[in-house]
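Novice: Structure for the following, please:
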Amino acid sequence: MWKRKNSVMSMWATGLLSLSVLAFTSCSKEGDGDLGEGSMEIRVTDSPADNDGIEAVFVTVTNVKVGGQVVDGFEGPKTIDIMALQNGKTEVLATDKFTAKSYQNITLELDSEMDENGNAPGSYVEMADGTKHKLASTAGEKSEYTFNGAARVMADAKSTIVLDFDLRKFIRESDSGSASDFSFVNKSDIDGYLRFSDEDNAGSVKGNYDGQVAADEKVIVYAYEKGSFNESQETDENAALQFKKAVASTEILGALTKSFSFYFLEEGEYELHFVSYIENEAGEMELNGIIDAESETNANLLNNVKIQAGVQLTLNVIASGI
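Specialist: This next block holds a predicted model:
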């Protein structure tokens, strides 16, 4: 009789435990839903390409994913002239509701074959003389590229996220000897080096550049996270892409008053490096060297540029040669 009673008590206890587990699981699932929702607006921008002969670069986006999940609010396919979005200009790509939490990656699917109107090609480079060259992809008709960053969606609030295409990383001229052929770079070459920023957590830089820039020269400024620049690695002639680890890049502009600017830099510490390119006999820009440059007010400031959210930093830079 005692054994029978013990068995009954054991079954009752087991049943009670099972109900408790079910109740806990149910509460956990409901808790996930209690996080609420906020909206995320995804925008795109660009940093300068290296080829002066390029007039425009059109890419066709066919799919957008946030944290691996397809964004239903994206109305595609959508063809965008990325080069028209430099110097702080952006274009809305998609807006949708998301669970209130942090997101670390956004993936775009690009179509090489067909644009938003069903015409070929889907993604292409347009030269200054009006000729168009398809941006081929080794992945086939469509290829995916993932941008990394930190986006926080708050309940009942709106977040604005900016993806930086940084075309100098995205496209390359063919190695076949024909300067008119272009392609998307291999995904493996830039995996981990594409970024997005949360507009609410980003700042900007406006700079004046006191230095000579020859008629056949171009000066590019590269922004690196502090301590991440390795000159021998970043300038390796055999590398698929030089200055790959740069967070962003911009060009010195202006004939008399020379200036540069960075937009949508995440809050943090950076270092700036000024690089000279010279046009060779084939009309291509070749690396000429790293420029010796320093801040007018602090010789070490360019190695410790502090970006604060919502703040525009002004720099006056003096260049003394290569």
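
Novice: okay, CA-based contacts and neighbour counts for the rest of this
Specialist: Fine.

Novice: Tell me which residues touch the residue nearest the centre of the chain, please.
Specialist: Centroid check for the chain by C-alpha atoms, centre = their mean gives Arg195 as the closest residue, at 2.9 Å. Listed by C-alpha atoms under 8 Å, 6 or more residues apart in numbering, the contact partners of Arg195 are 147-149, 163-164, 247.

Novice: next up, for comparison:
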Amino acid sequence: MKDRILKLTLPLLLVFFVMSCSDDDDNTDNTLTGTAEVHITDAPVDNASVKGAFVTITDVRVNGMSVENFNAVTIDLMQYQNGSTKLLGDLEVEAGDDTEVTLVLDYEADVDGNAPGCYILTDDDEKHGLESDGNEITLDEDVEVIADTTNEIIVDFDLRKTVRSSTESEFEFVSRTALENAMRVVNKGNTAEINGMVSNRAEADGDVIVVYAYEKGEYNEGEENENGEGVRFAGAVTSALVNNTSGEYRLTFLEEGEYELHFASYSRSDITGQAEFQSSLTVESLVDLNILDLELTSAVNLSVNVMITGTVNQ
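Specialist: Predicted structure coming up:
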């Protein structure tokens, strides 16, 4: 009798053991993760009267989760240009190629409780408050987070695209939707830069020269005109000021791909100090490269020296 009970019990125990192991396997988390460090940077603004551009950030989220080691901060974005960045915080997230970053802004007060929270500081030390129709700016782009490594996720605020002037205000943020479209997010490990020198600037008819990087084939003459948000060259991936003294420029954090460069001149208004568009420029490459067909690969910096030969719309 005992032998019979044992023969019946052993198969039942074996089935229970196999089912338990199967359940344990189902509950095992095999999700690959990586560390996402969120950094912020800015493309230069071309207004001579602007002394600083401050934003107050109260929260930074990656895929809906707040980053660690972050406290509310008021940042002068103009201190983080030409490849310079500020670390906001980090978070362990699921690896993959669809990373959502959200910045929560405080328009009312900075971290010291002073109003406003976001503002342009002009050279007369006057604060010009900035705000938009929403304070949560969500950037949902195909940014890859690589597993088992630290990923530097760069948020490019791009003041040139995000701050405009209007009949109501000398400085104001564009709409929240335009903010989200103007700002970009990249993984630094998958980016490169274009740099170089601009010579013969006497052929330009303005005080300031700006270089714009476009994805190949995305530029048309209509880009010279202001769009509905009052922004010129709105389709550019990024832009850079050409140094008035050295002629140097740097276009940073460009993802690998094909690009074309376009140059434009601006004059300073004696009244407002703002840069007023003068003309697009014709340039000639001084190296064996076609500035309308530049190929970038990750972590490779491309040097492109050009000479201004004239203006387009004079």
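
Novice: if we can go back for a sec, which single one of the contacts of Arg195 of the first structure is nearest to Met127 of the first structure?
Specialist: Asp164 (21.8 Å; C-alpha to C-alpha).

Novice: what's the distance between the aligned partner of that closest one in the second structure and Glu193 of the second structure?
Specialist: Mapped onto the second structure by TM-score structural alignment, Asp164 of the first structure lines up with Asp156. Separation of Asp156 of the second structure from Glu193 of the second structure (C-alpha to C-alpha, to the nearest Å) stands at 14 Å.

Novice: higher neighbour count, these two?
Specialist: Neighbour count, other C-alpha atoms under 10 Å: between Asp156 of the second structure and Glu193, Asp156 has more, with 23 against 20.

Novice: shouldn't the more buried one be in contact with Val185?
Specialist: Yes. Asp156 of the second structure lies in contact with Val185 (C-alpha atoms under 8 Å); the separation is 6.3 Å.

Novice: Look up the closest residue to Thr149 of the second structure, ignoring the ones flanking it.
Specialist: For Thr149 of the second structure, ignoring the flanking residues on the chain, the nearest one in space by C-alpha to C-alpha, 6 or more residues apart in numbering is Gly34 at 5.4 Å.

Novice: Give me the neighbour count for that neighbour.
Specialist: For Gly34 of the second structure, using other C-alpha under 10 Å, the count is 18.

Novice: Now which residue in the first structure aligns to it?
Specialist: Per TM-score structural alignment, Gly34 of the second structure is aligned with Gly38.

Novice: what sits against the residue lying closest to Gln308 of the first structure once chain neighbours are set aside?
Specialist: Leaving out its chain neighbours, the residue that sits closest to Gln308 of the first structure by C-alpha to C-alpha, 6+ apart is Glu267, at 4.9 Å. By C-alpha under 8 Å, 6+ apart, Glu267 of the first structure lies in contact with 201-203, 306-309.

Novice: Can you report how many residues neighbour Gly189 of the second structure?
Specialist: Around Gly189 of the second structure there are 18 residues (other C-alpha under 10 Å).

Novice: Val300 of the second structure now?
Specialist: Neighbours around Val300 of the second structure, by other C-alpha under 10 Å: 13.

Novice: ok, so what distance separates the counterpart of it in the first structure from Arg195 of the first structure?
Specialist: Using TM-score structural alignment, the equivalent of Val300 of the second structure in the first structure is Val311. Separation of Val311 of the first structure from Arg195 of the first structure (C-alpha to C-alpha): 20 Å.

Novice: got it, and Ile278 of the first structure?
Specialist: 28 Å.

Novice: swap in Ser183 of the first structure?
Specialist: Separation of Ser183 of the first structure from Arg195 of the first structure (C-alpha to C-alpha) stands at 20 Å.

Novice: what's the nearest residue to the counterpart of Thr146 of the first structure in the second structure if we skip its chain neighbours?
Specialist: Counting by TM-score structural alignment, Thr146 of the first structure lines up with Thr138 in the second structure. Distances taken as C-alpha to C-alpha, 6+ apart put Thr102 closest to Thr138 of the second structure, at 4.2 Å, once the chain neighbours are dropped.
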